[in-house]
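1. kindly return the folded structure for what I paste below:
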Amino acid sequence: MKYASIGPIAIHLPERVETNEQLQAEFPQWDMNLIAAKTGIEQRHVAAEGECASDLGVKAALRLFEEHGVDPKSIDFLLFCTQTPDYPLPTTACLIQERLGLPTSCGALDFNLGCSGYIYGLAMADGLIRSGVARRVLFITAETYSKYIAADDRSIRTIFGDGAAATLVEASDKQELYGFQFGTDGSGANTLLATEGGARPAEDAIQPRHRKRWSSRLYMDGPSLISFTVGAIPQLIENILAAAAMDRQQLDLYLFHQATRKMLEQLQERLELDEARMPIELSQYGNTVSATIPILIHDLRKRGRLEAHRKHVMVGFGVGWSWGGCIWRDPHGSKSYVSAD
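-> Now for the predicted structure:
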């Protein structure tokens, strides 16, 4: 039997950079020092008008192909995770297949998940490879939440950034991903939502959990999301370790969705970890939703932070509510996949 292996990762970020200093100049009444202390974010990338998630994803994939010598014709399945698709239909993954020149024998699908999406995608890729359906899966995560955010929305404009990551998931003789565990609680759907543009009439749409203070199409109840995360994730880790027949002493790094510094610091406290074992790396990107974990891995690889044959736990959590995690036994470490840039 073959198993999924996380190969090279390439990222693409929009050209436009929006710094805290620029936001302070635009809105002098905002306390950007306080906001930065809570979020840990100094800048974020913002897609241009007319620049969509597929555009970011295609550029990340082309960079992956070029920098790591990947032949597009060798891809036999495409997974595309986004909550900001180009259209309700057709499936954005079909458009990406054509733009990248992937073979017409390639399967392609979108799936709509946010901050847990990278874990779900790895699990699907692992299933495709184990079943023999695919040997090389191109897994793209791309998000443009900025399309849903009003310019004067202090609560979320300072948090979310746009970006994409392309991960090559390849068949391996050794199992590198295991202990997958997932969770879903739809009662939290009203804490992070954008209900316009779907088929359900506005009068029947899910209502925000609390008063909607901003005109953004996107609504977020940050305190409720933090409470959910801090409550659910420690138990999730215990479940993952039990499924993998491991204990915490066998783990090297905790690779978590990069939501905000405040949320991650609360998790650090609950799990009794420091930043050396649970990296926080969102100051230059913001919260890029499903792309945060592959961006984190990409950056840790570039800085030589991942040692070969170590075991890490990866965890995503957020909108839905949805959460998931797994163990990653990394046989390669940083050196194998560092690009020339």
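2. hey, let's count contacts and neighbours off CA atoms from now on
-> OK.
3. ok, and what's touching stretch 212-219?
-> Defining contact as Cα atoms under 8 Å, 6 or more residues apart in numbering, one finds that stretch 212-219 is touched by 148, 149, 150, 152, 153, 191, 192, 193, 194, 195, 196, 208.
4. now stretch 247-258
-> Contacts of stretch 247-258 (Cα under 8 Å, 6+ apart): 115-116, 241, 264, 276-282, 287-290, 292-293, 296-297, 310-317.
5. residue ranges of the strands in the stretch 151-300 of the chain, please?
-> Secondary structure of the stretch 151-300 of the chain (DSSP state E, counting those that start in this stretch): strands located at 163-172, 177-184, 192-193, 219-220, 254-256.
6. any chance of CSV for these, columns distance to residue 47 and mean neighbour count?
-> Output for the strands of the stretch 151-300 of the chain, formatted as CSV (distance: least, Cα to Cα, whole Å; neighbours: other Cα atoms under 10 Å):
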stretch, distance to residue 47, mean neighbour count
strand 163-172, 8, 26
strand 177-184, 30, 19
strand 192-193, 20, 20
strand 219-220, 19, 23
strand 254-256, 24, 22
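7. one more to put side by side:
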Amino acid sequence: MKAVIQDIGYYLPPKVETNEYLVDEMGLSWTADDIFKKTGIKQRHVVEDECASDLGVSAAEELFNRNKGLREQIDYLIFCSQSSDYVLPATACVLQKTLGLSKYCAAIDINQGCSGFIYGLSLAKGLIESCVATNVLLITAETYTKYIQKMDKSTRTIFGDGATATWISSCNSEDEYIGSFVLGTDGRGAENLIVHNRGARIDREVEDNHLFMDGPEIFQFTLITIPKLVKNILAKGNMTIDDIDYFVFHQANAFILKHLCTKLKVPKEKFCLDLENTGNIVSASIPLALQRAIERNEVKRGMKIMLVGFGVGYSWGGCIVKL
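-> You can find the predicted model right below:
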């Protein structure tokens, strides 16, 4: 048995904050165009009263509407989020009930950020190819904007909210549709993208409980780590950059992505840049960008696509998939 990505549903909350809105509300000296030039983002979708599970339900229902009978076939649910509804129970258990999935469906949460889709996909591949599951539903849903301080322009201009639901299934084939993974962690970078005092550990030296991001440190980490990651992914698949048809990296911001594209010498037409109207939606960014590339006909069946996630943790990972 081999694992394959069958389809991806997604959902973006209806409320939109444009650059013009942020400039006016925050009283910024930047213009809307300044924000776009710095980030590559013109607007971001943000939640009002919705929680991550609400977004995940909407993404999954879109997927189910396109794939009749799939709901009853899901036998493993993975919910990836760093903004889960509860400390306990697992939000995946709540989603099992809300989505009407079988009682014989396993349901787990994983707390992972910008590399979350890659980690979830690696789990799905392992579950399917070891015959633990047949149809895995991987939901990534984030509401990072709930953690953002209203006047923090460095984070509020970048992050948005959204969710995706990816169906990964088994297939009788000798072809490898989801290739080998390269994964990594460096917890020394944990303090550079963190929300203090929202969990059980209280840091009495830090009173803030909003999202803190050290942008320059994350940029340096990315430029050092990701080219090595790409090299290792290619080596595992015995490939070169020229063998890859399309590249979908975590949509962090345009500044980082353009630097990576140049450093890796990837042709611009093969490198996905799709965050202008969504912002950085963390674990949901890769599957959203991939599905939208499919809808634009930039990604077609049989193409070799490199997926790369990186960020909070520090955590990173990647693989090559074929649809």
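8. where does the TM-score land?
-> Scored against TM-score structural alignment, normalised by the length of the second structure, the superposed chains reach a TM-score of 0.96; 320 aligned residues with a Cα RMSD of 1.4 Å.
9. out of the contacts of stretch 247-258 of the first structure, which are buried?
-> Buried members of the contacts of stretch 247-258 of the first structure, scored by 16 or more other Cα atoms under 10 Å, are 115-116, 241, 264, 278-282, 287-290, 292-293, 296-297, 310-317.
10. can you pull the contacts of the aligned partner of residue 267 of the first structure in the second structure?
-> Aligned by TM-score structural alignment, residue 267 of the first structure pairs with residue 260 of the second structure. With contact taken as Cα under 8 Å, 6+ apart, residue 260 of the second structure is in contact with 223, 226, 227.
11. so what corresponds to residue 180 of the first structure in the second structure?
-> Using TM-score structural alignment, residue 180 of the first structure lines up with residue 181 in the second structure.
12. which helix or strand contains the residue lying closest to its match once chain neighbours are set aside?
-> The spatially closest residue to residue 181 of the second structure, leaving aside those adjacent along the chain, is residue 319, at 4.8 Å (Cα to Cα, 6 or more residues apart in numbering). Take DSSP states H and E as the rule and residue 319 of the second structure turns out to sit in strand 315-322.
13. which part of the first structure lines up with that strand?
-> Counting by TM-score structural alignment, strand 315-322 of the second structure lines up with residues 322-329 of the first structure.
14. let's have the strands of the stretch 151-300 of the first structure in TSV, adding distance to residue 4 of the first structure.
-> Listed next are the strands of the stretch 151-300 of the first structure as TSV, based on distance: least, Cα to Cα, whole Å:
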stretch	distance to residue 4 of the first structure
strand 163-172	5
strand 177-184	7
strand 192-193	31
strand 219-220	34
strand 254-256	18
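15. so residue 162 of the first structure touches residue 288, yeah?
-> Yes: Residue 162 of the first structure is within contact range of residue 288, at 5.6 Å (criterion: Cα atoms under 8 Å).
16. what range does the top helix by length along the second structure cover in the first structure?
-> Counting residues, the longest helix found in the second structure (DSSP state H) is helix 215-236. Following TM-score structural alignment, the aligned partner range for helix 215-236 of the second structure in the first structure is 222-243.
17. I would like the residues contacting the matching stretch, please.
-> The contact list for stretch 222-243 of the first structure, computed with Cα under 8 Å, 6+ apart, reads 179-182, 191, 247-248, 263, 266-267, 270-271, 313, 317-318, 324-327.
18. ok, and the closest non-adjacent residue to the equivalent of residue 287 of the first structure over in the second structure?
-> Matched by TM-score structural alignment, residue 287 of the first structure corresponds to residue 280 in the second structure. Nearest residue to residue 280 of the second structure, sequence neighbours excluded (Cα to Cα, 6+ apart): residue 159, at 4.6 Å.
19. run a quick neighbour tally on the equivalent of residue 34 of the second structure over in the first structure.
-> In the first structure, the residue matched to residue 34 of the second structure (TM-score structural alignment) is residue 34. Residue 34 of the first structure has 10 neighbouring residues, counting by other Cα atoms under 10 Å.
20. sorry, back to before: what residues do residue 162 and residue 288 of the first structure have in common as contacts?
-> With Cα under 8 Å, 6+ apart as the test, residue 162 of the first structure and residue 288 both reach residue 143.
21. mind checking which helix or strand residue 28 of the first structure is in?
-> Of the helices and strands defined by DSSP H and E, none includes residue 28 of the first structure.
22. now do residue 18 of the first structure
-> Here residue 18 of the first structure, judged by DSSP H and E, is contained in strand 16-19.
23. so the match of residue 34 of the second structure versus residue 41 of the first structure, what's the distance?
-> Distance, residue 34 of the first structure to residue 41 of the first structure, using Cα to Cα, to the nearest Å: 11 Å.
24. repeat for residue 145 of the first structure
-> Counting by Cα to Cα, the gap from residue 145 of the first structure to residue 41 of the first structure is 16 Å.
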